[in-house]
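Trainee: A structural model of the following input is requested.
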Amino acid sequence: MPELPEVDALVAELRPRLIGRVLDRVAVVSFAALKTVDPPVSALSGEIVHAVDRHGKFLDVTVGELHLVTHLARAGWLRWRDGPPPPPSGRPGSGPLAARLVLAGDGSGFDLTEAGTKKSLALWVVRDPAEVPGIARLGPDPLDPGFTEEVFAGILAAAGRAQVKGVLRDQSRIAGIGNAYSDEILHVARMSPFKPAAMSPAETAALYEAVQGTLRTAVERARGVAASSLKKEKKAGMRVHGRTGEPCPVCGDTVRQVTYADSSLQYCPTCQTGGKPLADRVLSRLLK
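Mentor: Predicted coordinates for the structure are as follows:
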């Protein structure tokens, strides 16, 4: 799933390509992806693109007085085209193509695609980004200057005994951090993903620094990387996430995994849990 650093990189790539251009049309191929009907998608045609922004993991393209908002979900992606799109093939909605933005003149633009059979990519056409429920619920952006250690400490204290991994991923508490970067942040902070969110001032300071350092480093790595290479770049920069069975780059211990119904987390026992592996419910069931 694209998280804050990847969406930030998409914004940086799209701004010089889109701002000031006239939008010819947005063609919605997967109708389940479109979550609004008023204003209609056709209202974007012939309007000028004024801005490209990010709200957490949401991509926001300002077209005329409207906003085309996208959430790429788990398996969605954005692919830039330098020329006109190819003719559609197959039954609408049966392939990976969800929507297509076409600019006036040369026909360039981008395609929104989604792999797999579970379709979660979403599009909205709204007058104000706050009309998108997910944006309206967003917590503060961790890279905003106002996101101080004091603000972070208040978020953790309010979460109480909730597991810190879940608090970092909760978009209503902190915007933009997902499964991958929460794993990375906790590894840098040397904390168990199951640790209660309410913690000592010293632990809070260490976790705050891990949030800032991990995300800012990832943003710098992703900046200037073409959209087609962002997934590869993200994976290459991971220390523990997605590296089950590999050696920890800090201590050399084997990276372990805890699997849930629809996701998994990775961690280093030596660095994060005092050398003790966490219980993996899926593995436990298999061993019975």
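
Trainee: make it CA atoms for all contacts and neighbour counts henceforth
Mentor: OK.

Trainee: How about the contacts made by the residue lying closest to Gly116 once chain neighbours are set aside?
Mentor: Leaving aside its sequence neighbours, Gly116 sits nearest to Ala75 (CA to CA, 6 or more residues apart in numbering; 7.2 Å). Ala75 makes contact with Met1, Glu114, Ala115, Gly116, Ser120, Leu121 under the criterion CA atoms under 8 Å, 6 or more residues apart in numbering.

Trainee: The second one against Ser94, yeah?
Mentor: No - under the contact definition of CA atoms under 8 Å, Glu114 does not touch Ser94, with a separation of 10.8 Å.

Trainee: what do these two both touch?
Mentor: With contacts taken as CA under 8 Å, 6+ apart, not a single residue reaches both Glu114 and Ser94.

Trainee: Between those two, point out the one with more neighbours.
Mentor: Glu114 (23 against 12; other CA atoms under 10 Å).

Trainee: Identify the residue spatially nearest to that one, adjacent ones excluded.
Mentor: Gly76 (4.1 Å).

Trainee: Sticking with the closest residue to Pro40 other than its chain neighbours, tell me its helix or strand.
Mentor: Among residues not flanking Pro40 along the chain, Val125 sits closest, at 7.1 Å (CA to CA, 6+ apart). For Val125, the element it lies in under DSSP states H and E is strand 122-126.

Trainee: So what's the gap between that strand and the chain middle?
Mentor: Mean-position distance between strand 122-126 and its chain equals 17 Å (CA atoms, centre = their mean, to the nearest Å).

Trainee: I'd like the structure of this one too, to check against the first:
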Amino acid sequence: MPELPEVEALAGFLGERLTGRTVERVLPVAVSVLKTYDPPLGALEGRTVTAVRRHGKFLDVVTENGPHLVFHLARAGWVRWQDALPAAPPRPGRGPLALRVRLAGGSGFDLTEAGTQKRLAAYCVHHPADVPGVARLGPDPLADAFTRDVLAGLLSGERRQLKGVLRDQSVIAGIGNAYSDEILHAARMSPFKLAASLTDEETDALYEALRTTLRDAVGRSRGHAAEGLKAEKKSGLRVHGRTGEACPVCGDTVREVSFSDSSLQYCPTCQTGGKPLADRRLSRLLK
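Mentor: The predicted model follows:
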């Protein structure tokens, strides 16, 4: 799933190609992709794109004096740019194509989604906040206003584990499964540690790890074409997706805890005092 750094890079990639261009057609292909009906998608046609912005993990194509096309790529969605789209309109079917945006001149992009679970979502709205997921977003962790004290306030009273809090989009926008693992590894904290239990020093460490990890990832991703972002993300991860490999910091073996539909990775030496974490269903360390 693309997270804040990749979505930020995609916003830049699309912004360079869409800004100042006119939308000719917007064609939904998958039945499940469009989540709104007012304004209609046709309201985007003939409009000039003025910007492409990011809200958490949502992308927002802004048009002049018109609606916004907002979309969330979910777990298996992606953006595919084409300098020359096929002249014939796409036909609905079982393929990965979900929605096509064609610009005047013939270029444009497709939203695609692999797999059978169709969660990619597109919205045509007057304002991004009309999208429920955007309206619920917590603060952006890379915004200037996101200070150490803001993070401390968000964690205060949270009786949930750090892993879950970092992934909660209503608490902090844009962090998902991969970068929550990376942030906790950099902060040398257990993913099962209770958020409200952090000391002042631990809060300082988490804040520094969060900002540095995300900024570094954005820096690595910026400037890459859309098709190269997935490989760039994977190459920069130190523990996530690296079960069984050596931790690049201490050399211990990276371990995994499996969930029903995902997993987390961590280093016992760096994060849990050398103790392997129990199965997530036990919600505690092995004694």
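
Trainee: ok, back up a step: any idea how far Arg190 of the first structure is from the residue nearest to Glu114 of the first structure?
Mentor: 31 Å (CA to CA, to the nearest Å).

Trainee: can you confirm Val26 of the first structure is in a helix?
Mentor: No - read with DSSP: H, G, I helix; E, B strand; the rest coil, Val26 of the first structure is strand and lies in no helix.

Trainee: neighbours around the alignment partner in the second structure of it, how many?
Mentor: Using TM-score structural alignment, the partner of Val26 of the first structure in the second structure is Val26. Residues lying near Val26 of the second structure (other CA under 10 Å) number 20.

Trainee: Same question for the one 10 residues further on.
Mentor: Counted with other CA under 10 Å, the neighbours of Thr36 of the second structure add up to 15.

Trainee: likewise Lys165 of the first structure?
Mentor: By the criterion of other CA under 10 Å, Lys165 of the first structure has 22 neighbours.

Trainee: And for the one 4 residues further on?
Mentor: Arg169 of the first structure has 19 neighbours, counted by other CA under 10 Å.

Trainee: Tell me who's in contact with the residue mapped onto it from the second structure.
Mentor: Aligning on TM-score structural alignment places Arg169 of the first structure opposite Arg167 in the second structure. Contacts for Arg167 of the second structure (CA under 8 Å, 6+ apart) come out as Gly174, Ile175, Gly176, Asn177, Ser180.

Trainee: most surrounded residue in these?
Mentor: Sorting the contacts of Arg167 of the second structure by how many neighbours each has (other CA under 10 Å) puts Gly174 first, at 30 neighbours.

Trainee: how close does that residue sit to Glu8 of the second structure?
Mentor: Between Gly174 of the second structure and Glu8 of the second structure the computed distance is 10 Å (CA to CA).

Trainee: Arg94 of the second structure too?
Mentor: Here Arg94 of the second structure is placed at a distance of 29 Å from Glu8 of the second structure (CA to CA).

Trainee: ok, back up a step: can you say which helix or strand has the closest residue to the match of Val26 of the first structure other than its chain neighbours in it?
Mentor: Excluding its sequence neighbours, the residue lying closest to Val26 of the second structure (CA to CA, 6+ apart) is Val101, at 4.6 Å. Using DSSP H and E, Val101 of the second structure maps to strand 97-103.

Trainee: again with Glu232 of the second structure
Mentor: Using DSSP H and E, the element containing Glu232 of the second structure is helix 229-236.

Trainee: Let me know the next secondary structure element after that helix.
Mentor: Next along from helix 229-236 of the second structure, by DSSP H and E: strand 255-258.

Trainee: Quick one: list the elements packing against that following strand.
Mentor: On a contact count with 3 or more CA pairs under 8 Å, 6 or more residues apart in numbering; DSSP states H and E, strand 255-258 of the second structure meets strand 263-266.

Trainee: distance from whatever helix or strand comes next after the strand it packs on to the first structure after superposition?
Mentor: As assigned by DSSP H and E, the chain's next helix or strand after strand 263-266 of the second structure is helix 268-271. Here the mean offset of helix 268-271 of the second structure against the first structure after fitting is 0.4 Å, by mean CA distance after the TM-score superposition for the first structure.

Trainee: So what's the gap between helix 268-271 of the second structure and the chain middle?
Mentor: Counting by CA atoms, centre = their mean, helix 268-271 of the second structure comes out at 26 Å from the chain centroid.

Trainee: now swap in stretch 81-88 of the first structure and tell me
Mentor: Computed by CA atoms, centre = their mean, the chain-centroid distance of stretch 81-88 of the first structure equals 26 Å.
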